[in-house]
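1. predicted coordinates and the sequence they were generated for:
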Amino acid sequence: MALQPFMDAPADEAPPYKLVDILPMAYPKGQAPVCEMTGLPAKIKCETEHITLFYNNRETAEESWHGIMGKIAPLLGPLRSPPNVIGSEEDRRKREYTLDLSKKALVDLCGQEADKFLVAGRFELALPGAQQEMKFLTELYGDGAVELVAAYLRMAEANVGLARYQQAEQFLSMANWSILKNPDASNALRSKLHRNFGKVYAARGKLDEALDELAKDIYCSSLASGPEHVDASPGYFHAASVFYAQHRIEHALAFYDKVVDAWYKFLVQCRSDPDVGRDVGEAARREAVDMLRRVLATRAKLLGDAHVATGEAKYALGLLHLFNGTDLNEARELVKDAAQTYSKHLGPDHEKTKDVVDVLQRIPAETPMESAPDTAAAVAPSTAGHSLPSTAGNLGRTPDDFASAFPFPADMKRAATQSPIPLPPTGGRQRSSGFDPMTPSSAGLAAS
């Protein structure tokens, strides 16, 4: 079953819900239940010990349950049930206050769950959380409130992932209208709005319009956090992907370089100051892994696996894995390759090479045959034999763990910048419906 990996109960245990077929005609006129997700007449009811939910079909019911309902069902019952006794006006105010607090807590949970599935590419499971978040926010603030923009954007992103571009544009239009009515909306929200418009236009082949929106995204995120902050990196990444599709390879590589630059500087700062990494959430870090993998693959294809820029991408991705505390094996291989590349281009005694080797030495090996210090010695023998404390079990679980396991001077420079941002072309933009990186237009890049 496709949804099995996200089920709370093991496969051999009965799920904590029961799906039962119902006949809409069996209910009195005007009282037939409707689907939680689609608003269509319900044909299935999902019975749980806390609440009974209604859906149009079994697939929608299962997606809703595994997407969010399995986590919030215990709270939905009390929220949706009418009070037993009306009570005094003061009692009603207290109950409304308590309900509002509960809804605000559920808003945060629904948004977090939706983000988790969006980053994982499980867009069908992200929709239920984003939709429930939107419902709670509407109950709290009313239609069109600026507080709903984040939920609109999650709904749009999930629909883009499901190739439902018309629905995505509808939610983006709703978000845009809310922002227009609230001129004090933050630049961070405006950035995400333009980024999602750019992704929709890029997916529909409207590359010029996509670049315009992504330029606005980068501008707004730069106003909010700075042009070199990691929050701006998705805008650079998606703009690079559009340039790539337009055969504007130098522009694509330059904007991919901005992605590496932002995350490299972030990780450098985290290694000297753990407080820097506390405000970057899990969803952003998982998205960064996907972006850096794409940058690495593109640089390796166009510049060559031995190019120093490819080595830099490997090192940045390896550090990010260590910061996240995940994919230790991949991190070890990436840092090892980066150490070999830096040793070849910069020399084993270069400050940067020594740092990469030091990080490699600090990554615990799986077996004695994979001893990290021995591997590092093959790259830079002058650093072999340096006694280091064990960091096993202390890798990036928190920003403090990362900083203590992989200390780093705050003023360390990058090995080399791949290329400067080129000036905009004087002519019109090139159009293309696709891009083959093996075409002659990319020839000679490895020598740049």
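-> Done, it's in.
2. okay, CA-based contacts and neighbour counts for the rest of this
-> OK.
3. and the helices in the stretch 201-350 of the chain, which stretches?
-> Secondary structure of the stretch 201-350 of the chain by DSSP state H, counting those that start in this stretch: the helices cover 207-225, 233-245, 249-272, 282-303, 308-324, 328-346.
4. report the angle between the axes of the shortest one and helix 249-272?
-> The reference is to helix 233-245. Helix 233-245 and helix 249-272 meet at an angle of 160 degrees, taking axes from the mean of the first three to the mean of the last three Cα atoms, to 10 degrees as the criterion.
5. mind giving me the packing neighbours of helix 233-245?
-> Here helix 233-245 touches helix 187-203, helix 207-225, helix 249-272, going by 3 or more Cα pairs under 8 Å, 6 or more residues apart in numbering; DSSP states H and E.
6. redo these as a markdown table? Include distance to residue 312.
-> Written out in a markdown table, the entries for the helices and strands packed on helix 233-245 read as follows (distance: least, Cα to Cα, whole Å):
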| stretch | distance to residue 312 |
| --- | --- |
| helix 187-203 | 26 |
| helix 207-225 | 23 |
| helix 249-272 | 8 |
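7. now these in TSV, with distance to residue 104 and mean neighbour count?
-> Written out in TSV, the entries for the helices and strands packed on helix 233-245 read as follows (distance: least, Cα to Cα, whole Å; neighbours: other Cα atoms under 10 Å):
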stretch	distance to residue 104	mean neighbour count
helix 187-203	19	23
helix 207-225	25	22
helix 249-272	31	24
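8. nearest to residue 377 among these would be which one?
-> Relative to residue 377, the nearest member of the helices and strands packed on helix 233-245 by Cα to Cα is helix 249-272, separated by 23.2 Å.
9. so residue 343 touches residue 379, yeah?
-> Yes: with contacts counted by Cα atoms under 8 Å, residue 343 reaches residue 379, the gap being 6.7 Å.
10. go through the helices of the stretch 201-350 of the chain and name the closest to residue 93.
-> Distances from residue 93 to each of the helices of the stretch 201-350 of the chain were compared using Cα to Cα; the minimum, 36.6 Å, belongs to helix 282-303.
11. now do that closest one against helix 308-324, angle only.
-> 160 degrees.
12. still on that earlier bit, neighbour count winner among residue 343 and residue 379?
-> Between residue 343 and residue 379, counting by other Cα atoms under 10 Å, residue 379 is the more crowded of the two (24 against 21).
13. can you tell me the closest non-neighbouring residue to the more buried one?
-> Here the nearest residue to residue 379 in space, its sequence neighbours aside, is residue 340; by Cα to Cα, 6 or more residues apart in numbering that works out to 5.9 Å.
14. what about that neighbour, how many residues nearby?
-> Residue 340 is surrounded by 23 other residues when neighbours are defined as other Cα under 10 Å.
15. in addition, the following structure is provided for comparison:
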Amino acid sequence: MAKENYEEARYHLANDIYFASCAFGTEDIRTSGGYFHLANIFYGLNKLDLADTLYTKVSEIWDKYLNNHYQVLLQARIQQIDLLGKQFETDTGLDEAQEAEAVRILTSILNIRESTSDKAPQKTVFVLKILVMLYYLMMNSSKAQEYATRAFSLAQEHQLSVHEQDTIQELLTLISAEEASPVTQ
């Protein structure tokens, strides 16, 4: 993209997406990077509707992946599966490079969403909630709390649904409880 050869970049990214989709499926986190880079190209070409669609797809893929891990963790805590009395370790299911990529991609999408948040604040809140789950599962409760607080403030400011505000409040409560008695590694 440095030389702004968008046609060639789109061609290569389309191939990357195709092959990743064949190998992992269209909704896999390993395919999301291709969608993200293609969205950046469309954003650079000022084709904002196409970019928005792809950024939304990337957000939805990461939300589904992280939410699955988050729900498993919550169920385990509720059912008190750990018979030894240890606190549960959180886990993203990602290696260090994948965690770094998730942070980079999602914070980039967040920056774009925040620059256009007046038009669609719910999209910004959605990405903030995904980042909350990511950082929570990475055991970085201060970052999770920061993003949850931002999401809650934005949801209140733009009068998003009570359900949305309650969901974010539940995340904040969970994170606060974790900070009071942190998870041990």
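-> Structure's in. What do you need? No experiment lies behind these values; they were computed from the predicted model shown.
16. please state their TM-score.
-> Their TM-score after superposition, calculated using TM-score structural alignment, normalised by the length of the second structure, is reported as 0.80; 168 aligned residues with a Cα RMSD of 2.5 Å.
17. one step back: ok, which of the helices and strands packed on helix 233-245 of the first structure comes nearest residue 113 of the first structure?
-> Taking Cα to Cα as the measure, these were each checked against residue 113 of the first structure, and helix 187-203 came out nearest at 18.1 Å.
18. now do the contacts for the residue nearest the centre of the second structure.
-> The residue at the geometric middle of the second structure, judged as the C-alpha nearest the mean C-alpha position with Cα atoms, centre = their mean, is residue 130 (3.3 Å). Applying Cα atoms under 8 Å, 6 or more residues apart in numbering to residue 130 of the second structure gives the contacts 59, 62, 63, 66, 106.
19. just name the closest of these to residue 39 of the second structure, please.
-> Among those, residue 59 lies closest to residue 39 of the second structure (Cα to Cα), at 11.8 Å.
20. hang on, the closest one packs against residue 127?
-> Yes: under the criterion of Cα under 8 Å, residue 59 of the second structure is in contact with residue 127, at a separation of 6.5 Å.
21. need the overlap of contacts for those two.
-> Common neighbours of residue 59 of the second structure and residue 127, counting by Cα under 8 Å, 6+ apart, are residue 106.
22. now the strands for the stretch 1-150 of the first structure?
-> Using DSSP state E, counting those that start in this stretch, the strands of the stretch 1-150 of the first structure run over residues 18-21, 44-47, 52-55.
23. hang on, the earlier thing: from the contacts of residue 130 of the second structure, which two are the most distant?
-> With distances taken as Cα to Cα, the most widely separated pair in these is 66 and 106, at 12.1 Å.
24. ok, and the closest non-adjacent residue to residue 28 of the second structure?
-> Once its chain neighbours are removed from consideration, residue 28 of the second structure has its nearest residue in residue 61; the separation is 6.5 Å (Cα to Cα, 6+ apart).
25. isn't that neighbour right up against residue 26?
-> No: under the contact definition of Cα under 8 Å, residue 61 of the second structure does not touch residue 26, with a separation of 9.1 Å.
26. just checking, residue 191 of the first structure touches residue 213?
-> No: using Cα under 8 Å, residue 191 of the first structure is not in contact with residue 213, being 9.2 Å away.
27. residue 326 of the first structure: how many residues sit nearby?
-> Neighbourhood size, residue 326 of the first structure [other Cα under 10 Å]: 14.
28. ok, it - contacts?
-> With contact taken as Cα under 8 Å, 6+ apart, residue 326 of the first structure is in contact with no other residue.
29. find the nearest non-adjacent residue to the aligned partner of residue 125 of the second structure in the first structure, please.
-> Using TM-score structural alignment, the equivalent of residue 125 of the second structure in the first structure is residue 311. With Cα to Cα, 6+ apart as the criterion, residue 311 of the first structure has its nearest non-adjacent residue at 4.5 Å, and that residue is residue 338.
30. now which residue in the second structure aligns to the one you found?
-> Across the two structures, residue 338 of the first structure finds its equivalent in residue 151 of the second structure, going by TM-score structural alignment.
31. its match: neighbour count?
-> The local packing of residue 151 of the second structure (other Cα under 10 Å) involves 27 other residues.
32. I'd say it and residue 125 touch.
-> Yes: in this structure residue 151 of the second structure lies within contact range of residue 125 using Cα under 8 Å: 5.1 Å.
33. and the aligned partner of residue 215 of the first structure in the second structure, how far from residue 32 of the second structure?
-> Aligned against the second structure by TM-score structural alignment, residue 215 of the first structure finds its counterpart in residue 14. Here residue 14 of the second structure is placed at a distance of 12 Å from residue 32 of the second structure (Cα to Cα, to the nearest Å).
34. kindly report the same for residue 157 of the second structure.
-> 31 Å.
35. give me the more crowded residue out of these two.
-> Taking other Cα under 10 Å, residue 157 of the second structure and residue 32 do not tie; residue 32 has more neighbours (25 against 10).
36. which residue in the first structure lines up with that one?
-> Using TM-score structural alignment, residue 32 of the second structure lines up with residue 233 in the first structure.
37. I'd say that match and residue 264 touch.
-> No: the pair formed by residue 233 of the first structure and residue 264 falls short of the contact definition of Cα under 8 Å, at 11.2 Å.
38. from residue 77 of the first structure, how far out is the residue nearest to residue 379 of the first structure?
-> In this structure, residue 340 of the first structure and residue 77 of the first structure are 59 Å apart, going by Cα to Cα.
39. do the same with residue 137 of the first structure
-> From residue 137 of the first structure to residue 77 of the first structure the distance is 18 Å (Cα to Cα).
40. the two: who's more crowded?
-> residue 137 (24 against 14).
41. corresponding residue for the more buried one in the second structure?
-> Aligned against the second structure - with TM-score structural alignment as the criterion - residue 137 of the first structure pairs with nothing.
42. quick revisit: what about the match of residue 125 of the second structure, neighbour count?
-> Residue 311 of the first structure sits with 27 neighbouring residues when counted by other Cα under 10 Å.
43. which residues are in contact with it?
-> With contact taken as Cα under 8 Å, 6+ apart, residue 311 of the first structure is in contact with 305, 337, 338, 339, 341, 342.
44. repeat that for residue 158 of the first structure.
-> For residue 158 of the first structure, the residues meeting the contact criterion (Cα under 8 Å, 6+ apart) are 118, 123, 124, 126, 127, 168.
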